[in-house]
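Chemist: can't give you the sequence, but here's the structure:
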C-alpha cells in the first residue's frame, strides 16, 4: 500500500476516535515537534519513519484502530520507545500509547493499575510515597507495561520474582476484540502475555501487586569503584558475595565502564540491600577489604530507584542493549568482559561508550513459580551478562555487536544448546527464538496460542510456523 493511501486511511479515523486522540502523518506533520517526539526512540538503530502515527487516548480508541487497520496496514506498537521492534517504515504506521498514561494505587488490595504509557519514574514515586515498592524497570523512561510483558527483571527478583509473577490481570485488545485475562479468565492468554505479551495483542491496562517496604529494609545502595587492575581480586570475592541466602535481600551488579571524559575503564560494584545497615556492612566487608578508590553509600527512596541509570536512559544514538543468561557469577568470565571492553576501545574508536555488566540475584522467589505459571522460561538463570553497545555510527555499532556476541557464546559454551538463553525484551530481530523462549513445551504452547489468538500475524509473525 502506498504511503499516501495509508495516511488517508489514518486520517479517516479522526471522526471515530475520542477527542483526545491524535493522528499525524509524515506528509503533513513530519517536521512538527509532536511527530518528532512520538518518533523518538532510545536508539537510532533501525529508526524509520512511518506513513502515520496514531496516538489513542483510551482502550476504545485502540480497539477501533486495530479493527480498522488489521487487515490493511502493517503496524507496530510503541509506548516508551525502548523496544527494538517499535519502529516501521512508510509501509505502515505506529500506534503510540504514550497518551494512555493513567495509573492508580489501591492500598486496601495492595495493587497498582497501570496503563501502557506510564513510565517507571512516575509509578515508583506514587508507590514509594505510600510506603510500598513495585517491580519496575531500572530506567526512568521505560514503560512499565512493556517491561512486564517481556518478563520484568528488577531489584526485587529475589524477594518477589519477576514482574510477571506479580501480575493480577490484564486487558488486551486482540484481533477478536478486547478481553480480560487473569488466573480465572482466558488463562491461556494470561500465561502467554507473561513473557511474550507484545506478540498477542495490545495490552491497554495491567493490575499488579505492590509490596510494603519497611524503613529498616532500605533500600540501601552501596557502590564501590575500583581500578581495573584489581579485577582478579574483585572477581574472586564476587564469586562468594553473589551466592547464598544473602543474595535474596542483596542483589548486585559489577560493571566495566569509563566515566565521561576518562579513557581508562573502572570496575563499579553495586549491591542494593533490603536489610538493616549493620547486616549490609557484613556482606560488603570482603569487598571493602580490597580498597576501593571511592564508595557511595546511601538509602534510596523508592521514587529515586532509577536515578543511577538516568545517564543511560536518554533517547538517540546508535545503541543496543542485549544479554545472555548464566547460572551464576563466574570470575573468569567476568574478566573476559574487561578484555572485551579493552578490545573494542582499541579496535573500534567509534564505540568507546560501551558498558558491560553482570547482574545477579536470588532465584528463590522465581522457583516458587513453575514453568506452568508463565511464558517466562529463564527461572534457572541467576545472572544476566548485559552489554550496552553505545557507538557514534552504525558501522562501529555493528562491529562492536559482533565482538559482543562472541563473548556471549564464550560465556555460555559450557551449557548445552537447550540451556543457552537470551533476554526476551532485548531481542534484536536476528536472535534465536529458542534461546528467548526456552524449552520445547513452552515454545510449542506459544505457537499453538499464536495460531489461536493471532493466526494472521497482525501482532508480528513471531511464533507463526510459515
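Modeler: Everything's here; your move. As the structure is a prediction and not an experimental result, all values here were calculated from the model. Residues are numbered from 1 along each chain as shown.
Chemist: going forward, measure contacts and count neighbours with C-alpha atoms only.
Modeler: Will do.
Chemist: next helix or strand past the helix or strand containing residue 390?
Modeler: Using DSSP states H and E, residue 390 sits within strand 383-391. The helix or strand immediately downstream of strand 383-391 is helix 394-411, counting by DSSP H and E.
Chemist: quick check: buried residues in that following helix?
Modeler: For helix 394-411, burial by neighbour count (16 or more other CA atoms under 10 Å) applies to 394, 396-401, 404, 407-408, 411.
Chemist: and the comparison structure, right after this:
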C-alpha cells in the first residue's frame, strides 16, 4: 500500500543542489515543478476560487499568506512541493482541516501551501486490525468509513477537523477511555521531512516515533498513518446522550455532581460528559447559561444514577437521544454541518488542563463572561471531560505527550464576526479566563498542544521534565535543523535555540 519514494541519499543531494539554485521563482522553474507533479495534483494561484476555498480557515483571525497552493495527490507530490519551496527559499505549510488557531500561523508569509485534502483515502488492512489513513482525511470521514465496516477507533470530538494532525499533538475525544489518545493508536507513519526525504516512522525508529506522538508537528508532514482499529460490539456501539440546561446560579450544583464522577474509585469507562457556558438571551440577557451533556456508551439510555441529580435541579430545558459514534458530536454542534464547524468567523481556543472542577474559579469565569460586549456573545467556555481510564494506564514516558494525568480540558472558545479591531479585546478576555481557570487547578499550567494559542512556554506545552525537553530539542535539531516546521508550537526557535 506504500508508495516508493526517493532514497535518503538522493533526496539529500537534491536538497543541496536546489538550495544553491536561484532563489527567485522563475517561469521555467515553475513549469518544471508543475510537470513533476502527478496527474491529479493541482496548483492554485491567488485570485482564483480554488485558492480562496483552499485557504479559508476555521478561525479567520489566523492569516497565513501563501504565494500559491498545491493540492497534492501523492506522497511524491508532497516531496516535489517541499523541494520546490526550498529551492525558491520559500516556507511551506500543510493544510488539512485548517482548524489550528495559534498565532504562529501569522508568521507564514509568501509560502507554498500544501493542501492535503486530495489525499483522503482510507483502507482497512492487517485482517481488520489496522487502517491506513491518508494525511488529508477529516475526522468525520474516518468515523463514517470505519462504521460502515463495523469498526471504530479513538476519534476526536469534532467531525470537520483533520484526523491526522490531532494525532501529532495527542488527540482527545470519544473512546479514549477504552483505547487511549489518538496518538496511542498510531502504529506507523509515512512522513516527509524538511529536506524532501520520505521515511517510515514506527517502533524501528523509536526516538522519532516517540516524538511524533505528542510533538509531531515539529518534525515532518505525515502523508499516511497506520492506526489501530477495533470491532464494534454492543458494549461500545450505541451512545446515549442526555443534555440539561440551567441558569447560571446552578453552576456550582452541576459541577459538584460531576466532581463525584471524577473522584470515584471505580470511574466508569462508559461515562463521558461535556459542560458548556454559553449565552441564550431568551433565557438571560446578561449571564451565560450552563449546559451539561451526559454521554454514556453501550446503553439505550444514560443510567439514572447519572441523570437523576440533574432532573432534581429543575433544568430549564432538556434534550436526549440515542445515536452512534458519528452522531455524538451533533448534540454539541460539532458535526460537519453544525455551528462549531462553520468557517469564516474569528475563533480561538485557550486550553487549560485540570483534574477536578473548582467552583469558585468557574464562578469568576462566569462573572467575566457577563462583561462580554454584544460582539462576543457567540462565544462560550468549554469544559470537556472524556473518560481517561486507558489514557492513564499507558506510561507517561512512552510518548512525547506530557499530560496523561490531566482529567479535564477547559478552554474559552472566543467566536465573533471577523473584525480586526476586536482581536486585542478578545485576546484579553480569553487570557483573563485562562488565568482564572489556571488559578483553580492548583498545579503548574499545562496547555493542550492542539488548542495552543501561541503565547505558551515550551514547558507548558511539552512538559516540565528536563529529560523530556532535552530529548525533543535534540531530535528537532536532527530532523528539522532549519526550523521549517516551526509554524505550530515550535520546540526550538529559527536560530535553533530553546524558546
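Modeler: Nice, thanks for sending it over. Computed from a predicted model, the values in this text were never measured in an experiment.
Chemist: and the strand holding residue 390 of structure 1 with helix 394-411, angle?
Modeler: Here the directions of strand 383-391 of structure 1 and helix 394-411 differ by 160 degrees (axes from the mean of the first three to the mean of the last three CA atoms, to 10 degrees).
Chemist: against structure 2, where does strand 383-391 of structure 1 fall?
Modeler: The aligned range for strand 383-391 of structure 1 in structure 2 is 408-416, by TM-score structural alignment.
Chemist: show me the contact partners of the matching stretch.
Modeler: Residues outside stretch 408-416 of structure 2 that contact it (CA atoms under 8 Å, 6 or more residues apart in numbering): 345-356, 375-386, 426, 430, 433-434, 437, 448.
Chemist: give me that answer again for 7 Å
Modeler: Outside stretch 408-416 of structure 2, the residues within contact range by CA atoms under 7 Å, 6 or more residues apart in numbering are 345-356, 375-376, 378-385, 426, 430, 433.
Chemist: show me the residues you listed that map onto helices.
Modeler: 426, 430, 433 (DSSP state H).
Chemist: who's in contact with the second one?
Modeler: Spelled out, it's residue 430 of structure 2. Contacts of residue 430 of structure 2 by CA under 7 Å, 6+ apart are 350, 412.
Chemist: so what corresponds to it in structure 1?
Modeler: Aligned partner of residue 430 of structure 2 by TM-score structural alignment: residue 404.
Chemist: any idea how far residue 221 of structure 1 is from that match?
Modeler: If you measure residue 404 of structure 1 against residue 221 of structure 1 using CA to CA, to the nearest Å, the figure is 29 Å.
Chemist: now the most centrally placed residue in structure 1: how far from residue 233 of structure 1?
Modeler: The centre of structure 1 sits closest to residue 147, judged by CA atoms, centre = their mean, with a distance of 4.5 Å. Here the criterion is CA to CA. By it, residue 147 of structure 1 lies 35 Å from residue 233 of structure 1.
Chemist: do residue 144 of structure 1 as well
Modeler: Counting by CA to CA - residue 144 of structure 1 and residue 233 of structure 1 are separated by 37 Å.
Chemist: with neighbour numbers in mind, choose between these two.
Modeler: residue 144 (27 against 12; other CA atoms under 10 Å).
Chemist: so who does the alignment partner in structure 2 of the more buried one touch?
Modeler: Residue pairing (TM-score structural alignment): residue 144 of structure 1 is matched to residue 163 of structure 2. Shown here is residue 163 of structure 2, whose contacts under the criterion CA under 7 Å, 6+ apart are 137-139.
Chemist: which of those residues are retained in structure 1?
Modeler: On the basis of both residues aligned by TM-score structural alignment, their matches' CA atoms under 7 Å, what survives of the contacts of residue 163 of structure 2 in structure 1 is 137-139.
Chemist: strands along the stretch 351-466 of structure 1, start to end?
Modeler: Ranges of strands within the stretch 351-466 of structure 1 are 355-360, 383-391, based on DSSP state E, counting those that start in this stretch.
Chemist: the shortest one to strand 383-391, inter-axis angle?
Modeler: Following the same axes, to 10 degrees, one obtains 160 degrees for the angle between strand 355-360 of structure 1 and strand 383-391.
Chemist: strand 355-360 of structure 1 aligns to what range in structure 2?
Modeler: Using TM-score structural alignment, strand 355-360 of structure 1 pairs with 380-385 in structure 2.
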